[in-house]
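In: Okay, here's the prediction I keep looking at, along with the sequence it came from:
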Amino acid sequence: MTGYVGPLSITQTAEGVFCVLATKPTFKENSMTITSQEQVTPVIAPPADFDVASVMGALYGPGITAQKGAFERQWVQELGEDIAVLYEEALKRPGGAVGRGPKRHYVEIHPEDIRGFVHLVTHPWVTAVCEAVLGPHYKVVEIGFDVPNPGAVDQPWHRDFPAPDDTVVGRRLNSLAFNLTTVDVYEDMGPFEIAPGTQWDDASEFEHGMFPPKSFYPRYFERAERKMPKMGDISVRSALTIHRGTANHSNKARPVLVLGVDAPGATNAERHDLQVSRAYFEQLPEYVKQHLTYRLVDELEPIVQGHTIEGLMMGEA
């Protein structure tokens, strides 16, 4: 596997504030070196056209928004290569992958398993969205990927976890899920489907607080939007917005990277085991360290998938 070499550059504004800016990544054979940015104020400048109100409106309204062409296709291709290797390894390891329905798996990974982790979590649009919606002390709590393979069927409509009190009572979102496809998605590949605005729906009749009764389905079908992103696009959503994976009628898998982020007080980190080796941690930019929930280890341990969603198993994966 090729290694990732630092995605960041440093500029100094007229006011003397150092900003960490994402640049096009480069790759180096047989290396896992990440260029460390020492003695730098951990600030990442938002994109010049970033509008906080629009992003807040999208996530509190429809519950999803996206940035087209955020990443170079070459970078996404490298990510896809990493995921293919990790997926094959996970399928061979007991507990390495969890079924999310027939021909569909979820695999949680270590940040350093992919070459582009730092570039992903320091992308100006990603950091700007996190700070706008979750506040300046947000934490990355999950990284993994979903793979709907050929033959995957329609999932039931669902949330990824029950709505927390912050949302039910406080009426605020305290977590976000970023999704980044590694392939161009077409209609027959089982695209992600979402029912906009349903992150605020009362879940008192939902099974396990996540699965609405089928009598609710007509409303979701009426609202449903299928998303067909291209390589380089990234989306962000509230995982409480009712959604599902659809049937993959093609002969191609549709891998998608998942990045989970929490605001202070959210508890999604309890469902995951974000391990970071000491050697990798020492090379991380300070900004990344401050926005990462992690378990520091001398050597990475195999992840036994913990975030199972029983209602999505639906038989053999």
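Out: Right, received. Where do you want to start? Residues are numbered from 1 along each chain as shown.
In: from here on, contacts and neighbour counts on C-alpha atoms
Out: OK.
In: Roughly how far does residue 216 sit from residue 161?
Out: In this view, residue 216 and residue 161 are 18 Å apart by C-alpha to C-alpha, to the nearest Å.
In: and the closest residue to residue 151 other than its chain neighbours, how many residues sit next to it?
Out: Residue nearest to residue 151 in three dimensions, not counting chain neighbours: residue 248, with 5.5 Å by C-alpha to C-alpha, 6 or more residues apart in numbering. Number of residues near residue 248 (other C-alpha atoms under 10 Å) recorded here: 24.
In: Residue 219 now?
Out: Residues near residue 219, counting by other C-alpha under 10 Å: 11.
In: Find the helix or strand that residue 66 is a member of.
Out: In the assignment (DSSP states H and E), residue 66 maps to strand 64-67.
In: quick check, distance from the next helix or strand along the chain from that strand to the centre of its chain.
Out: As assigned by DSSP H and E, the chain's next helix or strand after strand 64-67 is helix 73-92. A distance of 15 Å separates the centroid of the chain from that of helix 73-92, by C-alpha atoms, centre = their mean, to the nearest Å.
In: ok, and here's another one to check against it:
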Amino acid sequence: MLQSMGGIANYTATDLDRFAQELNRDGICVIRGLFERNLIDEWAKAFDLLLRERQNQPGGLAPREIARYYLTLPWVTPFANTEVFANPVILGILDRIFPQEYVMAQLGADIPVQGSDYQEIHRDFRPLFSDRVVTPLYALAVNFPLVEVTAENGPFQMARGTHVLPRDQGLAKIASGEIPMESFYMQPGDVMIRTPLALHRGSPNRTSQPRPMIVMGYVMHWLHTAKVDLTLPRDYYESLPEKIKQLLRCQVVERLPKEKVETYVNFKY
């Protein structure tokens, strides 16, 4: 039996097999209550401060259409946490999906605020070859919210199974209603793992509070990821076990820069 390092629930190997099967079939799986609420509360408090800082910095937030933003999280407490990015339940599922070595290449947040609208239905990655050749799951996004995700504050929406369809065929099935755009409602502590190849969109946040959704990106070791990056301070990096170091595709610096200019602006395919 595997127990999450930061969670309240136990998961067996059979559970992890089931999550991996859901990912392969549907392009998404949701793990309920993986992280403890006090961990999420700690992240939420730190995130609120970070968001206010970034809002006052030129280029501190990447625009994602109207009233929606993306920011890269700094590798500092509480965000630099092996119980989160190297959680054994998450890695146990990724181990079942990726047939080769994989690395973590992204730690950020998607933030719709009041005034946001539906995004255009899109993918975050292109197929490996052509749209007519089914692409294996070579990249996965691990998402978890810092607040409850409701119908009012901008739930992530996705059409299950569209990761194995040509884009035009998937869009046609969505338009006809054959495949619905499903909203994913989540509680703090829930974790979603999904393929960025499935057709999806953000929905409007109609509340007065931001809806931060953390995204951790994991990719096959050979995939070039120029739009996202991890920067770690040397003292923290050197303190990590060798196996964790190998998990991270990162730049190691003596100290983190005080300001971050976001470059991950173009994200739709």
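Out: Looks like it came in fine. This is a predicted model, so every value here is computed, not measured.
In: What would you report as the TM-score here?
Out: After superposition, the two chains reach a TM-score (TM-score structural alignment, normalised by the length of structure 2) of 0.88; 265 aligned residues with a C-alpha RMSD of 2.7 Å.
In: follow-up on the earlier one: who's in contact with the residue nearest to residue 151 of structure 1?
Out: Taking C-alpha atoms under 8 Å, 6 or more residues apart in numbering, we find residue 248 of structure 1 in contact with 148-153, 188-191.
In: Now name the helix or strand holding the equivalent of residue 305 of structure 1 over in structure 2.
Out: Using TM-score structural alignment, the equivalent of residue 305 of structure 1 in structure 2 is residue 262. Counting by DSSP H and E, there is no helix or strand that carries residue 262 of structure 2.
In: these two touch, right, residue 262 of structure 2 and residue 63?
Out: No: look at residue 262 of structure 2 against residue 63 with C-alpha atoms under 8 Å: they stay out of range, at 9.1 Å.
In: What about the alignment partner in structure 2 of residue 74 of structure 1, how many residues nearby?
Out: Counting by TM-score structural alignment, residue 74 of structure 1 lines up with residue 38 in structure 2. Residue 38 of structure 2 sits with 12 neighbouring residues when counted by other C-alpha under 10 Å.
In: One more: residue 99 of structure 2?
Out: Counted with other C-alpha under 10 Å, the neighbours of residue 99 of structure 2 add up to 12.
In: now it, what's its secondary structure?
Out: State at residue 99 of structure 2, reduced to three classes by DSSP: H, G, I helix; E, B strand; the rest coil: coil.
In: if we can go back for a sec, out of the contacts of residue 248 of structure 1, who's nearest residue 295 of structure 1?
Out: Nearest to residue 295 of structure 1 out of the contacts of residue 248 of structure 1 is residue 148 (C-alpha to C-alpha; 29.1 Å).
In: Now check structure 2 for the residue matching the closest one.
Out: By TM-score structural alignment, residue 148 of structure 1 lines up with residue 112.
In: My guess is that match contacts residue 204. True?
Out: Yes: counting by C-alpha under 8 Å, residue 112 of structure 2 touches residue 204, with 7.2 Å between them.
In: between these two, which one's more packed in?
Out: Legend: neighbour count by other C-alpha under 10 Å for residue 112 of structure 2 and residue 204, higher for residue 112 (29 against 22).
In: Whichever of the contacts of residue 248 of structure 1 end up buried, select them in ChimeraX.
Out: Command for ChimeraX that selects the buried part of the contacts of residue 248 of structure 1, burial taken from 16 or more other C-alpha atoms under 10 Å:
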select :148,149,150,151,152,153,189,190,191
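In: separation between the residue nearest to residue 151 of structure 1 and residue 191 of structure 1?
Out: Noted for residue 248 of structure 1: a distance of 8 Å to residue 191 of structure 1, by C-alpha to C-alpha.
In: go on, residue 64 of structure 1?
Out: In terms of C-alpha to C-alpha, residue 64 of structure 1 sits 15 Å off from residue 191 of structure 1.
In: Residue 20 of structure 2 -> structure 1?
Out: Aligned by TM-score structural alignment, residue 20 of structure 2 pairs with residue 56 of structure 1.
In: Secondary structure element for that match, which one?
Out: Assigned by DSSP H and E, residue 56 of structure 1 belongs to helix 52-60.
In: ok, the closest residue to residue 37 of structure 2 other than its chain neighbours - how many residues close by?
Out: Nearest non-adjacent residue to residue 37 of structure 2, counting by C-alpha to C-alpha, 6+ apart: residue 189, 6.0 Å away. By other C-alpha under 10 Å, the residues close to residue 189 of structure 2 number 24.
In: And the helices in the stretch 151-269 of structure 2?
Out: 167-176, 234-238, 242-247 (DSSP state H, counting those that start in this stretch).
In: Show me what residue 55 of structure 2 aligns to in structure 1.
Out: Using TM-score structural alignment, residue 55 of structure 2 pairs with residue 91 in structure 1.
In: Leaving out the residues flanking it, which one is nearest to that match?
Out: residue 97 (5.9 Å).
In: Which strand or helix spans the residue mapped onto residue 135 of structure 2 from structure 1?
Out: Residue correspondence to structure 1 (TM-score structural alignment): residue 135 of structure 2 is matched to residue 171. Under DSSP H and E, no helix or strand contains residue 171 of structure 1.
In: Please report how far residue 171 of structure 1 lies from residue 133 of structure 1.
Out: 13 Å.
In: Settle it for me: which of those two has more neighbours?
Out: For residue 171 of structure 1 versus residue 133, neighbours defined as other C-alpha under 10 Å are more numerous around residue 133 (21 against 12).
In: For the more buried one, what is the corresponding residue in structure 2?
Out: In structure 2, residue 133 of structure 1 lands on residue 97 (TM-score structural alignment).
In: Check residue 280 of structure 1 too.
Out: Under the alignment (TM-score structural alignment), residue 280 of structure 1 pairs with residue 236 in structure 2.
In: Against residue 202 of structure 2, how distant is that match?
Out: 34 Å.
In: swap in residue 222 of structure 2?
Out: 29 Å.
In: which one of those two has more residues nearby?
Out: Counted by other C-alpha under 10 Å, residue 222 of structure 2 and residue 202 do not tie: residue 202 has more neighbours, with 23 against 11.
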